[in-house]
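Q: what's the 3D shape of this:
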Amino acid sequence: MMASDLDSEHFGRVTYSLVGEPSMFTIDDDGWIAVKAKLDREKQSAYRLKVEAADGGSPALKGLADVIIELEDINDNAPVFAQCNMTAVVQESVDPGHVLLTVSLTDADADENGGPFRLEITGDGASSFAFDSQMSLITKTRLSHSKDVYLLMVKGVIGLPRK
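A: Modelled structure (predicted):
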């Protein structure tokens, strides 16, 4: 913030203050605005401040300026699954591409940091499964008749699928 006063010396010295309700911001003698605490765009994406500039006269002459501070999003939130534990029952004779279940993820970040998601599968037999573009878990191969249970872990990661 910068204000000027054409008066000389003491009368031309400008002081700054924030006017109104308590703020997450401070302003110093040179007009620099700083934050008092960590800001989170997901809680509040913009702040409107009213800055008062006063000269050294008596009474002081004052001017007001509105300042809008808009926060850019950073990727500070992890994807969250709608359901943490899911179970699917399937016959071993199903063809590859059979849909077992569909997962849903959300992310509190803005669109550029909140998706699309890549789903990574780990666990015994993970190579027999994949996710399609609709986030449905599908079989990649015919399942083994000697294996009764597949315990898979799925991790949601922001970003396009690896090539």
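Q: Please make it C-alpha for all contacts and neighbour counts, starting now.
A: Fine.
Q: and the residue lying closest to Asn75 once chain neighbours are set aside, how many neighbours?
A: Setting aside the residues directly before and after it, Asn75 is nearest to Asn113 in space (Cα to Cα, 6 or more residues apart in numbering), at 5.2 Å. Neighbours of Asn113 under the rule other Cα atoms under 10 Å: 17.
Q: Second chain to compare with the first, below:
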Amino acid sequence: MLETYQMIVGQDENSLKYIFMVEGSVMTREPLDRESKSVYAMWAEATDGGDPPRGARVPLRVIVTDINDNSPLFAEPDEDVVGVREQQPPGTEVTRVRAADADEGNNASITYSILKENASIKDYARSKIKNR
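A: As a prediction, this is how the structure comes out:
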């Protein structure tokens, strides 16, 4: 007959602060944030009630998957004002903006758009520029 379950921490001492076990079910104590910590490593142990007690251990790795919980941030968040000489040919690069997103995978894919001059957020035209 199974007597106890317990979690054993290896090198990752903070794992038990966020993850615990009750009767074999591994649960979280609070919401996990992938951007803060993406993997929790520990051992689960089951012990029987025999004499002598016998037990077994299994390594556990909890991998926190990403949700789209971050907005892109521009590297230079202030207004970008540049001068362009007149009579430049079509296709002349005027400026370059860069943004990054702390999420991963498709959640970090950024699409750049150009808004009409003096436009509201609802009134914009998407460009076909994609950052991958």
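Q: so what corresponds to the residue nearest to Asn75 of structure 1 in structure 2?
A: Using TM-score structural alignment, the partner of Asn113 of structure 1 in structure 2 is Asn107.
Q: what sits against the residue lying closest to Gly50 of structure 2 once chain neighbours are set aside?
A: Closest residue in space to Gly50 of structure 2, ignoring its immediate chain neighbours: Met1 at 7.7 Å, by Cα to Cα, 6+ apart. Residues in contact with Met1 of structure 2 (Cα atoms under 8 Å, 6 or more residues apart in numbering) are 48-50.
Q: if we go to 10 Å?
A: Taking Cα atoms under 10 Å, 6 or more residues apart in numbering, we find Met1 of structure 2 in contact with 47-50.
Q: Among those residues, which are located in strands?
A: 47-48 (DSSP state E).
Q: Let me know the closest of the contacts of Met1 of structure 2 to Lys116 of structure 2.
A: Using Cα to Cα, the shortest approach to Lys116 of structure 2 within those belongs to Thr47, at 67.0 Å.
Q: now, which of the contacts of Met1 of structure 2 sits nearest Pro59 of structure 2?
A: For those, the nearest to Pro59 of structure 2 is Thr47 (15.0 Å; Cα to Cα).
Q: excluding its backbone neighbours, what's nearest the equivalent of the closest one over in structure 1?
A: Superposed on structure 1 with TM-score structural alignment, Thr47 of structure 2 falls opposite Ala54. Take Ala54 of structure 1 and drop its neighbours on the chain: the residue closest to it by Cα to Cα, 6+ apart is Lys62, 4.3 Å away.
Q: what's the answer for Ile19 of structure 2, then?
A: That would be Thr28: by Cα to Cα, 6+ apart, it lies 4.4 Å from Ile19 of structure 2.
Q: Now check structure 1 for the residue matching that neighbour.
A: Under the alignment (TM-score structural alignment), Thr28 of structure 2 maps onto Val35 of structure 1.
Q: what residue of structure 2 is the furthest out?
A: Asp51 (46.6 Å; Cα atoms, centre = their mean).
Q: Would you map the helices across structure 2?
A: With DSSP state H as the criterion, structure 2 has helices at 15-18.
Q: Quick one: the strands in it, in order.
A: Counting by DSSP E, the strands of structure 2 are 2-9, 19-22, 25-28, 39-48, 55-63, 73-74, 99-100, 110-115, 124-131.
Q: elements contacting the fifth one?
A: In terms of contacts (3 or more Cα pairs under 10 Å, 6 or more residues apart in numbering; DSSP states H and E), strand 55-63 of structure 2 is packed against strand 2-9, strand 39-48.
Q: how about a cut-off of 6 Å?
A: For strand 55-63 of structure 2, the packing partners by 3 or more Cα pairs under 6 Å, 6 or more residues apart in numbering; DSSP states H and E come out as strand 39-48.
Q: what's the average distance of the strand it packs on to structure 1?
A: By mean Cα distance after the TM-score superposition for structure 1, the fitted strand 39-48 of structure 2 averages 1.1 Å away from its aligned residues in structure 1.
Q: buried stuff in that strand?
A: 40-42, 44-47 (16 or more other Cα atoms under 10 Å).
Q: can you check stretch 83-103 of structure 2 too?
A: Neighbour counts using 16+ other Cα under 10 Å place 101, 103 of stretch 83-103 of structure 2 among the buried residues.
Q: Many thanks, have a good one.
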